[in-house]
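In: I need the structure of the sequence given here:
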Amino acid sequence: MRYRPISFDRLATELAERILALPGTPWVRVAVDGALDTPLLADALVDPLRVSGRPVLRVSTVDFLRPASLRFEKGKQDAEARYFDWLDEGALRREVLNPLSPGGSGMVLPALWDAERDRATRLDRVELPPGGVVIVDGELLLGRGLPFELAVHLSISPSALRRRLPEEEQWALPAFARYEEEVDPATVADVVVRADDPKHPAVAA
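Out: Here you go, the predicted model:
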């Protein structure tokens, strides 16, 4: 796969342009997937889209994790559990993605679970007007059959991930390695960004 060097700002601009050019649907659902840096890129898409007149809602999968009693059933550092059990995939579909499907209500719950306090957020649903864009960021998102109109994957080499992942998160490396082997997200995503160095990204040509 060939990559084209690009500045972070230009990357955000190009992705926003691609989102704006997607075929007309009631709403556009965008995934920003990767082991690191997904909130930064997802946040950078908001202003260009809003300036173009599109309502935008930001959602993070860290607000759709299962309760600690389920996530940590096998221990707090179980890589297999992180791969399979941390994300409440059903809730993400039910509360965010399905309401923005054709014929959906447009009423989205932006966050479900406060993982730090391990309790429900108790937020109200918000309405995303037709033509709006929801940008969902998180890890291990692809290969689940989740309905996105555009999926962006931040690809990080194993050596770079080992170097950049905080020491307290190193136990999760086998989960990301398994994701690469079983899902091969670079072949599933619509856009692949090489992100070994976040200051010098490159987009697949």
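
In: alpha carbons only for contacts and neighbour counts from here, please
Out: OK.

In: burial of the residue lying closest to Ala204 once chain neighbours are set aside, as a residue count?
Out: Taking C-alpha to C-alpha, 6 or more residues apart in numbering as the measure, Ala204 lies nearest to Tyr3, with 4.3 Å between them; neighbours along the chain are not counted. Burial of Tyr3 is recorded as 13 neighbouring residues (other C-alpha atoms under 10 Å).

In: Please name the residues that touch Tyr3.
Out: Shown in contact with Tyr3 (C-alpha atoms under 8 Å, 6 or more residues apart in numbering): 194, 202-205.

In: Second chain to compare with the first, below:
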Amino acid sequence: MRFEAITWERLTKAVAGRVDAAEPGDGSAWLKVGIDGAPAAQTGETAERIAHALRLRGRSVLVVGTGGFLRHASLRFEYGKQDPDAYYSGWYDTGALWREVFRPLEAGGTGRVLPDLWDPVKDRATRSPYTELPAGGVLVLHGPFLQGHWFPFDLTVHLRLSRGALARRTEDAWTLPAFQRYEDEVGPADAADVVVRTDDPRHPAWNGLPS
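Out: As a prediction, the model looks like this:
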């Protein structure tokens, strides 16, 4: 895979332009964008950049982070608080993401999305109100391990870190085997539409937009 240097501003404008010109692949009235990457890659920042660029184009955008869809602590920590396999496959409530985020945005859906479900600090439901995303709006979902669940993204951006950069920038080193498992089982760089190399966040590089 070949990469070329790009600024975050140019990258954001290019991705927003592609999304703005796209049609939902599932026949619904909403577009869905996934920003996939380890916490060290700061997917939330990229998601907000793209959302801002889309809003400047007149699009309604809802940004959702998978951190708001963690499972109850009793489920997350069933095998201990530092089990990488549990982190990979048991921390994030993908069923709730399907139910509360994606299904309302299917063809014939209501557009009523729950932006978050669980507060991991207080370990209880957030009780956040539903958000109405109007027809023509865009969902931008960000977080780790997004690919491999058949989520109906119209465009997926993977923020890639080399193994060395991931190790240097990850605070919880015990999670590193989970990201290696993701590489081995899913191959996120091969599966994504756009790959952004973020070893140095000040100087990103990307593989360009899909043809």
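
In: what about the strands in structure 2?
Out: Read by DSSP state E, structure 2 holds these strands, from start to end of the chain: 4-5, 31-36, 61-65, 112-113, 118-119, 124-125, 131-132, 138-143, 155-160, 194-197, 205-206.

In: residue ranges for the helices of structure 2, please.
Out: Counting by DSSP state H, residue ranges of the helices within structure 2 are 8-21, 43-56, 73-76, 84-90, 94-97, 163-169, 176-186, 188-191.

In: In structure 1, which residue range corresponds to the second one?
Out: The aligned range for helix 43-56 of structure 2 in structure 1 is 38-51, by TM-score structural alignment.

In: Buried residues, the matching stretch. List them.
Out: 38-39, 41-42, 44-49 (16 or more other C-alpha atoms under 10 Å).

In: The residue nearest to Met1 of structure 2 when sequence neighbours are not counted - how many residues pack around it?
Out: In space, and not counting its chain neighbours, Met1 of structure 2 is closest to Asn207: 7.0 Å by C-alpha to C-alpha, 6+ apart. Each residue near Asn207 of structure 2 was counted by other C-alpha under 10 Å, and the total is 16.

In: how about Asn207 of structure 2, what's its partner in structure 1?
Out: Under TM-score structural alignment, Asn207 of structure 2 pairs with Ala204 in structure 1.

In: go on, Tyr92 of structure 2?
Out: In structure 1, the residue paired with Tyr92 of structure 2 is Leu87, using TM-score structural alignment.

In: Now do the residue nearest to that match when sequence neighbours are not counted against Gly90 of structure 1, distance only.
Out: For Leu87 of structure 1, the nearest residue in space outside its immediate sequence neighbours is Leu65; the separation is 4.6 Å by C-alpha to C-alpha, 6+ apart. The span separating Leu65 of structure 1 from Gly90 of structure 1 equals 10 Å under the rule C-alpha to C-alpha, to the nearest Å.

In: Give me the more crowded residue out of those two.
Out: When neighbours are counted by other C-alpha under 10 Å, Leu65 of structure 1 and Gly90 differ, and Leu65 comes out ahead with 23 against 12.

In: before we move on, back to that, take the strands of structure 2 and write them to a markdown table, including distance to Val186 of structure 2 and mean neighbour count.
Out: Shown next, in a markdown table, are the strands of structure 2 (distance: least, C-alpha to C-alpha, whole Å; neighbours: other C-alpha atoms under 10 Å):
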| stretch | distance to Val186 of structure 2 | mean neighbour count |
| --- | --- | --- |
| strand 4-5 | 24 | 12 |
| strand 31-36 | 12 | 26 |
| strand 61-65 | 20 | 20 |
| strand 112-113 | 27 | 20 |
| strand 118-119 | 26 | 18 |
| strand 124-125 | 30 | 14 |
| strand 131-132 | 31 | 13 |
| strand 138-143 | 15 | 25 |
| strand 155-160 | 12 | 26 |
| strand 194-197 | 14 | 22 |
| strand 205-206 | 20 | 22 |
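
In: Pull the contacting residues for the residue most central in space within structure 1.
Out: For structure 1, the residue nearest the mean C-alpha position is Asp137 (2.3 Å; C-alpha atoms, centre = their mean). With contacts defined as C-alpha under 8 Å, 6+ apart, the neighbours of Asp137 of structure 1 are 31-33, 38-39, 42, 59-61.

In: that older thread, and the match of Asn207 of structure 2, what is it in contact with?
Out: Under the criterion of C-alpha under 8 Å, 6+ apart, the neighbours of Ala204 of structure 1 are 1-4, 191-194.

In: what does Asp36 of structure 2 give?
Out: Residues in contact with Asp36 of structure 2 (C-alpha under 8 Å, 6+ apart) are 43, 142-147, 156-159.

In: what would those residues look like in TSV with distance to Tyr182 of structure 2?
Out: Written out in TSV, the entries for the contacts of Asp36 of structure 2 read as follows (distance: C-alpha to C-alpha, whole Å):
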residue	distance to Tyr182 of structure 2
Thr43	16
His142	16
Gly143	13
Pro144	9
Phe145	7
Leu146	10
Gln147	9
Thr156	16
Val157	15
His158	12
Leu159	13
